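Chemist: The following comprises the amino acid sequence and a computationally predicted model.
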Amino acid sequence: METSAADLLALDAAHVWHPYAPMPGRVAPLLVTEASGVRLRLADGRELVDGMSSWWAAIHGYRHPVLDAALTGQAGRMSHVMFGGLTHEPAITLAKTLVDLTPEGLEHVFLCDSGSVSIEVAVKMCLQYQRSRGRTAKRRLLTWRGGYHGDTFTPMSVCDPDGGMHSLWRGVLPEQVFVPEPPAGFATPPEQSYVDTLDAALAEHAEELAAVIVEPVVQGAGGMRFHHPGYLRALRELTRKHDVLLVFDEIATGFGRTGRMFAAEHAGVTPDVLCLGKALTGGYLTMAAALCTPEVAEAITRGELPVLAHGPTFMGNPLVSAVANASLGLLADGAWEADVARIEAGLRRGLAPARDLPGVRDVRVLGAIGVLQLDHEVDLGVATEVVTAKGAWLRPFRDLVYAMPPYVTGDDDLAVITGAMLAAAEKA
C-alpha cells in the first residue's frame, strides 16, 4: 500500500533531520515525487522550475538519458569494488579526463566522497608536503574573509569566521590566518593596496603557513561575491615568493558555472592543488576530487610517511565514476559555453528591473549565476511561498536571493526564475 503524502511528511517531521534546520523542523519541506528536465514535480501536483541545480550540481537537468544510461549500464557490470589494491576503467578514464580538462600542470587525481572531504584531502596534501620537506612549523592556512569551504572541521576553519554559522566553533577549530575579503567586482581592476595586504600577511606568517586556500572569482555560500581574476594572479606570484602552496576550491565554480570550464582560467594560473565536486557527476551521485602537481605528490612520496594518509571506503566508486564520465562527456563538445552565455544574458535582462526596487542593494551576474543582494535578511518562509507561487524553486539565504540554474534551462523557464527572484526581493 502506497504511503500518502501527508503520512510521508509526518514521518519526515518525526525522523528526518534536514540540512541547516532544527530537529524537529519548524517549516515543512516540499515533497518532491519526480524530477525531469529542469522541473521538480511536487506531491500536490505542482511543477516548479529548478533555479538551484540542486545546490549547483544538476547542470544537465534531471533524468538525462545519457546519464541514466551510464548509471544503469555500469550497474549491470559492477556497482562497487574497493580501490585499495584494485582499480577499474571508469575511475582511470575519469582521472585522465580531469587531468586533460583542468589547468595545465595538475597531473595527479585523488577521488573523494564529497566537496568537504576534497578540502580535507587538499589540506592534508599541503601539510604532508611541508612535513616531508622538514618544515613542520608550516601547519596553518591563510584565506580571505567571506569564504565557504564546507562543513567538516578543517573546511569550517577556513570559512568566514564571523559571517557564517561556523563561528559557533571558535576555540575548537584550528585558528587560521584571515585577510580582508577581496574587493568586490569581477570587472573592477585589482587594487594594489589589497595586493600589498596579501603580501604583508604572507610575509608575516610565511614560516607557519602551509598553504593559501581560496574560492577563485566567486565566493559562493559565504556571500555570492565576485572578485577580479587579477587577485588570483597576485596570489600565485606571492605564494611562490613566500614558499607557500596555493589551493583553489572550485567545488562550486568548476565545470562551466562562471563561463569558463574552471574559474582559474579567468586568471590563467594553475594552483598547486585544485578541489572539485558538485557538478562533477551532473548532480546524480556524490563525488569530488583533489588534483595536485607532481611536485606536491613527489614531496609526499619522499617523506617519512610516503603515502597520502587518506582512503575513503567508496573512493573511485565505479557507478559514480561512470556517471561522472558521462557528465563530462556532455560537456566535451563545448555546447555548454553557448548555453551559459545565453543564461547570463537572460539573467542580466530578467534581473535588471531589480535595480529600481526598494531594498535591493546590488544586482550581479556572472556566467550562470544571478544574485540579488538586499539591505535586509530574507524571510525564508515568505520567500518560499512567493517563489513557488511564481512556479520556481529557489533557496535564498541571509540577504541574498540568487539562482544557479541548470545549463539546459530554456529562455521561458529562465524568465520564470528571474520573475520569482524579483517577487522575492519585493516581498521577502
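Modeler: On my side now, so go ahead.
Chemist: use CA for all of it now, contacts and neighbours both
Modeler: Noted.
Chemist: And for stretch 317-327, what's in contact with it?
Modeler: 60, 66-67, 70-71, 74-75, 78-83, 88, 90-91, 93-94, 97, 280-282, 284-287 (C-alpha atoms under 8 Å, 6 or more residues apart in numbering).
Chemist: then this one, side by side with the first:
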Amino acid sequence: MDIQFDRQHIWHPYTSTINPLPCYPVSHADNNHLYLETGEKLIDGMSSWWAAIHGYNHPELNHAVESQIKSMSHVMFGGLTHQPAVELCKRLVKITPPSLEKVFLADSGSVSVEVALKMALQYWHALGEARSKFITVRHGYHGDTFAAMSVTDPDNSMHKLYKGFLPEHIFVDSPVTGFWQEWQESDMQGMKQCIEEHSHNVAAVILEPIVQGAGGMRIYHPEYLRQLRTLCNQHNLLLIVDEIATGFGRTGKLFACEHADIEPDIMCVGKAITGGYMTLAATLTTKKVADTVCSGEAGCFMHGPTFMGNPLACHVATKSLDLLTKNDWQSKVETIEAIFKKQLPSLMNLKHVSDVRYLGAIGVIEVDQPVNMPEIQAFFVKNGVWIRPFGKLIYIMPPYITPASDIEYLIQMIREAVQISAHFQ
C-alpha cells in the first residue's frame, strides 16, 4: 500500500490534513482480528465503529453478498421493490416494538436521523401545526449531517464549532443517575419543566436510549426513559429513539428501549444492521405517524435516497439478523458484560482513571485528561490490540464473538496504557 499517498491526499475522519494522525494499513480481517500489512495481528476492540458484531470475513455473510450480487447489486426503490427489502423489513417489524409497523430504509445512520426529524415535522404540518423545535438532552450524538448535528449537544460535542449555523433546538441536562445506581427523581425535573414550557412548539423529543454514544459514552437509568415516555404521552409529543449504536444486542437487550419496556413513535437503527458489511439504516414508525404524514399537503413523505433499499445491503442485513438468533447473541453479550463487571471496577484505583462504566458489550474507562492519540494508539498496536479512544474516553465495543481471553487482554492493555504519562496530553 502507498501509505505516503494516503497521508498526502486522503482525508480521514477527525484528523488534520496539515499534521494527520497516523493510519495503520490493514491487509485483511478475520474473526475478531485485524491484520496489518506490517505484520501485526490486532484483537479488535471496536467492531469497526460498533458495526461488525459477528466479526470479519464471516462465511455466511460472505455467501450472502456473493449470492445477491449475481442477481442484482442495486435497483432504484422508487416504483420498484424486491425480495431482499421485503424480507429485511419483515424481520425489522417482527423484532422491534409492536407498534412500529412502517419501515423507511435509508443508507446511513445520520440519514435515518434526518428522516426521523423530517417525519416528525411533516407529521405536525399535516395536522396544521408548524412545530419547528425538538427537545433533546445534552451529551447526545446523532450524526454528522446538518439536521442530525442540530440535535447533537452544541456545547459538549465535536459539532460545537457549527453553533450559530445550525437550527437551534432545546437542550436539557442529561440524566446523571447511572444504569446500576438507585434512581434519583431529580433527574427528571429539567425535562419535565422543559416539556411543560415548550410542548406547544415541539415536534418531538429525540434521544439515545440508555447509552449516549459518541457524545460521552454515558449509561443512564431506564427509569428516565420510562418517565419520558409518560411525559410525551401526557403532552401529545412524539418520541424518537436513536438506536443506531445501541440496537441489535449491544446493551444486552435487542434494543436499548427494552430496558425501560417502552415503545417509541419513531426508531432509528443502523450500524450493526448488516453486521458491518454494508452501509444501511432504517427509520421505523407507527401506522398513525405514517398515515398522518401522508394525509398532508404532499400526500407522501418527501424523502428518497438514491441507494434506498439497496438489495445487496438488505440481503446481507437479513442474514446478519439470522446470525444473531442462530449464534445466541444474548449469552455472548452476557459473558462480555460479566467480564466487564469483574475487571473494570479495579481500574478505578489507577491514577488517571476518573470513572468506569459498562453495560452489555460496552465497556468505558473515563480518564482525567485527554489522551495523546498518536502515542496511545501506537502503544495499543504494538501490544496487539485495536482500541480507538477519543477525548477522555477509552472504550471497547468488541464483536460479540470475541473470546473471554481476548476481552481480558483488551482490558489489561487499557490498564497498562493509562499508567504511562506519555499517553496523556
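Modeler: Nice, thanks for sending it over. What you are looking at is a predicted structure, and each value in this text was computed from that prediction instead of being measured.
Chemist: After superposition, what is the TM-score?
Modeler: Once superposed, chain against chain, the TM-score is 0.97 (TM-score structural alignment, normalised by the length of structure 2); 421 aligned residues with a C-alpha RMSD of 1.1 Å.
Chemist: re earlier: sort out for me which of the contacts of stretch 317-327 of structure 1 are in helices.
Modeler: If you go by DSSP state H, these have Val66, Leu67, Ala70, Leu71, Gln74, Ala75, Pro90, Ala91, Thr93, Leu94, Thr97 in helices.
Chemist: Can you add distance to Ala415 of structure 1 and neighbour count and give those back as CSV?
Modeler: Output for these, formatted as CSV (distance: C-alpha to C-alpha, whole Å; neighbours: other C-alpha atoms under 10 Å):
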residue, distance to Ala415 of structure 1, neighbour count
Val66, 27, 14
Leu67, 27, 24
Ala70, 32, 19
Leu71, 32, 22
Gln74, 37, 18
Ala75, 38, 14
Pro90, 38, 19
Ala91, 39, 23
Thr93, 38, 15
Leu94, 35, 21
Thr97, 35, 15
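Chemist: now, among the residues you listed, which is nearest to Gly164 of structure 1?
Modeler: For those, the residue nearest Gly164 of structure 1 by C-alpha to C-alpha is Leu94; the value is 34.1 Å.
Chemist: can you tell me which residues contact that closest one?
Modeler: Per C-alpha under 8 Å, 6+ apart, neighbours of Leu94 of structure 1: Ser321, Ala322, Ala324, Asn325.
Chemist: Closest to Pro19 of structure 1 out of those?
Modeler: Taking the contacts of Leu94 of structure 1 together and measuring to Pro19 of structure 1 by C-alpha to C-alpha, the closest member is Ala324, at 24.7 Å.
Chemist: any idea how far the counterpart of that closest one in structure 2 is from Phe134 of structure 2?
Modeler: Aligned counterpart of Ala324 of structure 1 in structure 2: Ala317 (TM-score structural alignment). Going from Ala317 of structure 2 to Phe134 of structure 2 by C-alpha to C-alpha, to the nearest Å gives 31 Å.
Chemist: Show me the contacts of Leu94 of structure 1 that map onto helices.
Modeler: Going by DSSP H, the helices hold Ser321, Ala322, Ala324, Asn325 from the contacts of Leu94 of structure 1.
Chemist: From those, pick the one nearest Gly134 of structure 1.
Modeler: Out of these, the member with the shortest distance to Gly134 of structure 1 (by C-alpha to C-alpha) is Ser321, at 36.1 Å.
Chemist: Which stretches in the stretch 251-400 of structure 2 count as strands?
Modeler: 266-269, 281-286, 353-359, 362-367, 385-386, 393-396 (DSSP state E, counting those that start in this stretch).
Chemist: contacting residues for Val363 of structure 1?
Modeler: Leu351, Ala352, Ala354, Arg355, Gly370, Val371, Leu372, Gln373.
Chemist: Cool, thanks, talk later.
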